[in-house]
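S.K.: pasting the sequence and the predicted coordinates here, then a few questions.
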Amino acid sequence: MAKELLTRDQVNVEDTWNLKDMYSNDSDWEEDIKAILGKTEELVKFEGRVCESADTLLQVLELSAFISEKLEFAYNYAARLFDEDQGNTLHQSMNQKIFSIMAKISSDVSFIDPEILACDESKLEEFYDKEPKLDLYKKQIKEVQRLKAHTLSAEMEKVVAMTAEMSNTASEVYEAFTNVDMKFPTIKDEDGEEVELTHGRFVPFLMSANRRVREDAFKAYYDTMKDYINTLASSYSGEVKQRVFHSRVRGYSSNLEAAVNANNVSPEVYENLVKTVNANLDKLHAYVSLRKKCLGVDELHMYDIYTPMISDVAKKVTYKEAQETICKALAVLGDDYVELLKEGFANRWIDVYENKGKQGGAYSATAYGCHPYMLLNYNDTFDDMFTTAHEMGHSMHSHYSNSAQPYIYSNYKIFVAEVASTCNEILLLEYLLKNCTDKKERAYLLNHYLDSFKGTVYRQTQFAEFEKITNEMVENGDSLNAENLSTIYKDINERYYGPDMISDPEIAYEWARIPHFYYNFYVYQYATSFCAAVAIAEMILTEGEPAVARYKKFLSSGCTDAPVELLKIAGVDLTTPAPIEAALAKMGEIVKELEELV
């Protein structure tokens, strides 16, 4: 681990993503912006006559698709530049510029959906008969019609669209404050050397076998969060308030309903997850008890939750080693899948290591017409290998959908976004277990499997519950502040982890470090997707090619149907609690096996 972070210009270029695959230079990006604005000027001339004829409707839909595709492409370029160093003022300006343009265009073209909704169904059918090219847009029009009850007049849609840039303020403040302005102290590492604490180093420190390092990192990190907790609470409160505005102006009963309905998912799926997980907290409590036993401590603290339960087995995994192992593990998905993996690794789809100002965490992003891009903050840990496999799952999902679908149907809904990524992780873990001959190493891998259940099903549902409660508070007229946010979070944490876990005072501030709370009810999908992925991986490993074929059909489906229906192609039905119950039953079995091994 480097003692000080490198600046962006000090990073080995081969370890960075190649954004020239999008634009050879910033001037080309500027030219695309001009073209987008020019096409937008053409499109707005159709206001008031979208459904004047079959030809005008076609022109409107084609122009709209062109603008959306180009705008998404331009946004991704600016966003990737910004994320590689958020302290770069030029890239800050480009990112702000594209957000402003997106907000303006959203307002300018907001007349389209209301005018389509005002068009009589019989008239639309006449248009389809007269203009065969409109067949491509039938599903898109039906999706617009599905949201009719929550679509406003053209004038009101324009007003709401004008709030888009303002509505991003809370998340922009949070990102800038936590990634650029907030500074953490140094702590002593395992060797007794002073090392700067950062977002990227926090979890690796918590994974340390040295309990003093874990505790020092935990307390230093959250003590810093506590110093700024009122600012962070105000930022989150602002995020929730803007959601309330948008959900109410569109006639939704709650923020939750507005968020999930946008993805054509019922709120019952969300509530079913929280209910089913809470009914199965005994598995998490058993895991906590086993962790306490394995670590041999009188008291288990929250800073003990990341370190492996099985000691002296964890080893560093270099980025090169991770690539090789991932390709072997995912060979069950076919030669075409593995060749794409190798292409991504070899051709700089990935920004690998942490540098000053770089966005924390990891993600995959893609723009139609270019390969996916992945951001990592690789630290040579076992978990980093799994993160790489996870993000490659996102990238492959995007590649398959973009290759199979026209632009307007290529963007799969967020609800299914975590299925492919998690399936990759599970297949990697099952591969490692299958090829493991050492009893202690198997125990270590089972530990990792349990940590995945803990971190993805239970932890994300814990987040989902916190998000639901805090949004409902604002909806009911209550205010959010540092004190009640921290109290709510700590209470949920105590309930989830049970009596064998000491919920340290510092854990009350953990909500403030979770950027996903600004993603509008995103996190529950990690949990539902994990449960779906457990089922899909099992089918792939037991059935072979038929299951792989179904899975790739799902990956290639984009947003051609409701996400719950698309998952049924792969063999999973999340309209019932069965996949969640089955996944948590599997966790219970793994806990018992690990208990026997240790």
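M.R.: That came through, no problem. Numbers count the residues shown, from 1 in each chain.
S.K.: switch to C-alpha atoms for all contacts and neighbour counts from now on
M.R.: OK.
S.K.: where's residue 77, which helix or strand?
M.R.: helix 54-84 (DSSP states H and E).
S.K.: which elements pack onto that helix?
M.R.: Contact partners of helix 54-84 among helices and strands, from 3 or more CA pairs under 8 Å, 6 or more residues apart in numbering; DSSP states H and E: helix 26-44, helix 89-108, helix 121-130.
S.K.: 7 Å instead, please
M.R.: On a contact count with 3 or more CA pairs under 7 Å, 6 or more residues apart in numbering; DSSP states H and E, helix 54-84 meets helix 26-44, helix 89-108.
S.K.: chain center to it: distance?
M.R.: For helix 54-84, the separation from the chain centroid amounts to 22 Å (computed by CA atoms, centre = their mean, to the nearest Å).
S.K.: tell me where the stretch 401-550 of the chain has helices.
M.R.: Taking DSSP state H, counting those that start in this stretch as the criterion, the stretch 401-550 of the chain carries its helices at 419-434, 439-452, 459-475, 482-497, 524-543, 545-555.
S.K.: structure B:
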Amino acid sequence: MGKELKKIKKRNEIPDELKWDLTKVYKSEKELTAELDEIQNEIKKVDELRRTLAQGSVFLKTALKHYFKIEQKVVKTYVFASMLNDQDTNDKKSQGLFSQVQQMYAKFAAAFSWLEPELLTLSEEKLNSYYENDQELLEYKKYIEDVLARKDHLLSDKEEKVLASASDIFSTPENIFGILNNADLKFPQVTDEKGNIVELSHGLFEKLLESDNREVRKNAFQALYKTYDQFQNTFAAALAVNVHIHNFQANIRNYPDAISAALESNNIPISVYDTLVEKVNDKLSLLHRYIEIRKELLELDSVHMYDLYTPITKLPDQEYNYENSKKIALKALNVFGDDYTHVVKKAFESRWIDVVENVGKRSGAYSSGMFETPPYILLNWQDNLESLFTLVHEMGHSMHSYLSNHNQPYQYSDYSIFVAEIASTTNENILTQYLLDNTDDLEFKASILNHYLDGFKGTVYRQTQFAEFERWIHDQDKAGLPLTSQELNNKYANLNEHYYGPKIVNDPEIALEWSRIPHFYYNFYVYQYATGFAAASALAKKISKEGPKSYLKFLKSGSSELPIEVVKQAGVDMTKPDYLDDAFAVFEQRLNELEGILKKIKIKQNRN
């Protein structure tokens, strides 16, 4: 019969056990409002601390303590309001609260805009005498040294205050994108592989692209991009302004370009970025080979962009519902020891996870939280293998946050974004190896290898493609060249054709993919997915041979040292290209392994 319209549930129709419990942050919105009032009062006292740092160590310590005390409260309000907003972006009250918190963040930043410039007036000799006089100040020494290292890029007290006051204005393009992408876009109805008429959504789109039915994939692909096509000029305008803001901020802070500003903030050499792009371009032939395997196994005359996500091997019947997936995740992550899995169980049992999709919910998945809160996880569960991997991926982020928060003081508890994707993708690698090691089923092994290769394609190749595009849009703006939808479409289409090569049809719709990628608003973030995945490959191999001791130390380090040094202590030197060579070696090895298994399956089928 089929033809049943399946509607996405509203927030109030979702069972509580599948929703995160934000009362662990604030028991009510009233409590949040009271916290904001308290922050406002604390901010009023900040001006009393100005021009006191040179008067003695006790004044510097007082100023730093007050700064981190208020920051901690502001970050907590931001985490709460952003998650409240993300769980239902249609909720006007949540939108208002989030806007209010963003404004408070700007006020806080403006109130302390004098702190770093005034720190720069203190001589090294004076600071050393402060450390000798007050050992408690040593807790802030790395923070002070990081500020001093940015001396050439900090502005005057007045200029810093102006920039800080405009922080909520600078976030406007990203906010416009978020509201348009998650709340205002209305996707059409499509037919799934069972003949049901369903409402297309971000989460369902990804599931439909995995369908065995090519017409289902094609129709979902075309329907989604037809919607984006209607708003491509608005998306282009938002992205162009966002890029211009990045270049403006870099220029005013005396950086040669936006990429230098973004990477130097984490002490990452640009050579790390350049080496990634160079290495990936050198290895595009492996991606083309994988696409050729897809074409052969799917028995296609030609491969289209909507053919890249459907599994090329059929998974044996196994229910990847949320309950079963939690059990698999715990078994796989057991390699990290009982202390680690104890916290994972707590995450499952204490409602740290928002599991299923609802109307207005932010698309995708992420881990959030801060020093005082649980490391929450947002999911849009789809009962497939990809959702299991997403759960394990986000749990990697959350465990990284949990261990950093519980082993570092507040000021060093938040790890650098450069290392942020390492823990998550290490978890994915661990899960892949666990699934391969615990089956003799050739078809299941083939499907897991297929998943790994797809993950590598999507993380190393695709994110590096994004990284090239991101650098281009910033270079275009810096040169005073336009970033209209036409220029963005043309560049993206050409770059896509270069990456995927002659073995694939460069569908015209793919030119619009840039318009739905939130990470292009994150200021040179995407390359770290690729470097993180490659580093995780090396770390996962090291953990399987030597155990998790050095890796767990990495998870506990927070920002207590430079990010490059933190990873190096775990066993991977990301200033050298070796880790990328190792990652591509694993990709090629598993590509060979998949081909070998598929030949065995074919021989077995012929015999039967």
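M.R.: It's in. This structure is a prediction, so every number in the text was calculated from the model and none was measured.
S.K.: closest one to residue 276 of the first structure among the helices of the stretch 401-550 of the first structure?
M.R.: helix 459-475 (10.0 Å; CA to CA).
S.K.: matching residues in the second structure for the closest one?
M.R.: The aligned range for helix 459-475 of the first structure in the second structure is 462-478, by TM-score structural alignment.
S.K.: and that stretch, how far from the first structure on average?
M.R.: Comparison of stretch 462-478 of the second structure with the first structure after fitting gives an average deviation of 0.6 Å (mean CA distance after the TM-score superposition for the first structure).
S.K.: about what we covered before: residue range for the helix holding residue 77 of the first structure in the second structure?
M.R.: Residues 57-87 of the second structure are matched to helix 54-84 of the first structure when aligned by TM-score structural alignment.
S.K.: that stretch vs the first structure, mean deviation?
M.R.: Mean deviation for stretch 57-87 of the second structure: 0.7 Å (mean CA distance after the TM-score superposition for the first structure).
S.K.: same question for that stretch: list its buried residues.
M.R.: For stretch 57-87 of the second structure, the neighbour count (16 or more other CA atoms under 10 Å) marks 57-61, 63-64, 66-67, 70-87 as buried.
S.K.: same thing with stretch 413-431 of the second structure?
M.R.: 413-416, 418-431.
S.K.: which part of the first structure matches it?
M.R.: So stretch 413-431 of the second structure sits over residues 410-428 in the first structure, by TM-score structural alignment.
S.K.: got the end-to-end distance for that stretch?
M.R.: For stretch 410-428 of the first structure, the first-to-last residue distance is 27 Å (CA to CA, to the nearest Å).
S.K.: burial count for the corresponding residue of the second structure for residue 535 of the first structure?
M.R.: Residue 535 of the first structure maps onto residue 538 in the second structure, with residues paired by TM-score structural alignment. Residues near residue 538 of the second structure, counting by other CA atoms under 10 Å, number 20.
S.K.: ok, now which ones touch residue 564 of the second structure?
M.R.: Listed by CA atoms under 7 Å, 6 or more residues apart in numbering, the contact set of residue 564 of the second structure reads residue 574.
S.K.: where in the first structure does stretch 167-179 of the second structure fall?
M.R.: Stretch 167-179 of the second structure maps onto residues 164-176 of the first structure, going by TM-score structural alignment.
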